[in-house]
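Peer 1: Need the 3D shape of this:
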Amino acid sequence: MTLTAEVKKLTESKPFYAVAGVGDYAVEKLRELPEQLHKLQSRRADIAKDLPEKARVYAGKAEGFAKEFPEKARGYADQLTHRATEVYEDFASRGRKAVSKVSGEAALELEEVSVAAKPPVATPAKKTTRTTKAKA
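Peer 2: Model (predicted):
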């Protein structure tokens, strides 16, 4: 199989688009990270002040959750399977959009480069006759 056929086969697969979608999502979230970090740093004092009380509350909830866990685990597993399928489809759709956008931009750039790289077409020059005058 030729390289072109392999590339075409790859780019027509859903996993390819899902990976592209994950990458696009990761870039989006990484761009948001500095702003979120700044917000958390500004709330650092409030978070530290409330931490001991929240830790006690969550510890109590954890005990209750641990008792119910075996029963709920089956339900969570079913929900997780369904949600994972949805997320996979969303990433594949997002990846298709990202790849198509990048492919379109690349195609436009390639077209511009090819137009700029075309050698000029020679046009036939008009024939002129020159006469030279000798100075006497």
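Peer 1: Please count neighbours and contacts with C-alpha atoms only from this point.
Peer 2: Noted.
Peer 1: check contacts around the spatially most central residue of the chain.
Peer 2: Centroid check for the chain by Cα atoms, centre = their mean gives D24 as the closest residue, at 1.6 Å. By Cα atoms under 8 Å, 6 or more residues apart in numbering, the residues touching D24 are R94, G95, A98.
Peer 1: with these in mind, which one is nearest to E12?
Peer 2: G95 (11.4 Å; Cα to Cα).
Peer 1: structure for this one too, so we can compare:
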Amino acid sequence: MTLASNLRENKAVYTFIGGGDLAAEKVRELPEQMTKARETATKYQGELRETVDKYRGHVREQVRETVGKYRGEAREAATKLQDRVEVKDLPGAAVAYVTHFGTRTVEFIDELAERGKKVVHREAEEVAELTEAKPAPKARAAQQKKTAQSQTKAAATKKTDA
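Peer 2: Here you go, the predicted model:
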């Protein structure tokens, strides 16, 4: 097998190309998103400063009261949770999380590989169209030579007919 055919059949190459295409797409979207974020920040900047100054003292009091209230409740909840979780269940939970993460990773890699295949085939089609549109220089020269020869034959035929 040639290097080109090995690369065409390699999922890692397609995944790499798909990842690059996805990254390029996201980079192309950045200027528009930055412009929107800048406009939004400018729009609400004054209002936000006024609101922060207005409620600064009130919020501190509310936070202190709420933290004090829920500190005790959080301790009780943690104690109850400790009682419910058994160490023997942890390996099974870990396996479930790792399996789920692995499945999602494989799905993402497959999506990138499919995207890479589409990019490669799209580029191959564009290259084929370009090569068909422009004949090779040798082919052009041969075509011009044939045209000149046919014109010479036509002129010779006219002379013999006359």
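Peer 1: Of the contacts of D24 of the first structure, which is the most crowded?
Peer 2: G95 (24 neighbours; other Cα atoms under 10 Å).
Peer 1: That one -> the second structure?
Peer 2: Aligned by TM-score structural alignment, G95 of the first structure pairs with G116 of the second structure.
Peer 1: Would you mind measuring from that match to Q62 of the second structure?
Peer 2: 53 Å (Cα to Cα, to the nearest Å).
Peer 1: likewise R56 of the second structure?
Peer 2: R56 of the second structure sits 10 Å away from Q62 of the second structure, going by Cα to Cα.
Peer 1: can you check F108 of the second structure too?
Peer 2: 44 Å.
Peer 1: Compare those two (neighbour count), which wins?
Peer 2: Using other Cα under 10 Å, the more surrounded residue of F108 of the second structure and Q62 is F108, with 13 against 10.
Peer 1: Which position in the first structure pairs with Y97 of the second structure?
Peer 2: Per TM-score structural alignment, the equivalent position to Y97 of the second structure in the first structure is Y76.
Peer 1: secondary structure element for its match?
Peer 2: In this structure, Y76 of the first structure sits in helix 44-117 according to DSSP states H and E.
Peer 1: Check K159 of the second structure too.
Peer 2: Assigned by DSSP H and E, K159 of the second structure falls in helix 137-161.
Peer 1: Just give me how far that helix sits from the chain centre.
Peer 2: 54 Å (Cα atoms, centre = their mean, to the nearest Å).
Peer 1: And for stretch 135-144 of the second structure?
Peer 2: Counting by Cα atoms, centre = their mean, stretch 135-144 of the second structure comes out at 42 Å from the chain centroid.
Peer 1: Show me the contact partners of that stretch.
Peer 2: Residues contacting stretch 135-144 of the second structure (Cα under 8 Å, 6+ apart): none.
Peer 1: can you rerun that using 10 Å?
Peer 2: If you take Cα atoms under 10 Å, 6 or more residues apart in numbering as the criterion, stretch 135-144 of the second structure is touched by K134, K145, K146, T147, A148, Q149, S150.
Peer 1: cool, and stretch 72-87 of the first structure?
Peer 2: In contact with stretch 72-87 of the first structure (Cα under 10 Å, 6+ apart) are residues A18, V22, F65, A66, F69, E89, D90, F91, A92, S93.
Peer 1: List just the nearest of the residues you listed to H38 of the first structure.
Peer 2: V22 (24.8 Å).
Peer 1: and the gap between that closest one and A45 of the first structure?
Peer 2: As defined by Cα to Cα, V22 of the first structure lies at a distance of 34 Å from A45 of the first structure.
Peer 1: now do A18 of the first structure
Peer 2: Distance from A18 of the first structure to A45 of the first structure, by Cα to Cα: 40 Å.
Peer 1: Would you mind telling me which of the two has more residues around it?
Peer 2: Set side by side, A18 of the first structure and A45 show more neighbours around A18, with 21 against 10, by other Cα under 10 Å.
Peer 1: what's the closest non-adjacent residue to the more buried one?
Peer 2: In space, and not counting its chain neighbours, A18 of the first structure is closest to A92: 3.7 Å by Cα to Cα, 6 or more residues apart in numbering.
Peer 1: Could you verify my assumption that that neighbour touches T11?
Peer 2: No - with contact defined as Cα atoms under 10 Å, A92 of the first structure does not count as touching T11 (11.5 Å).
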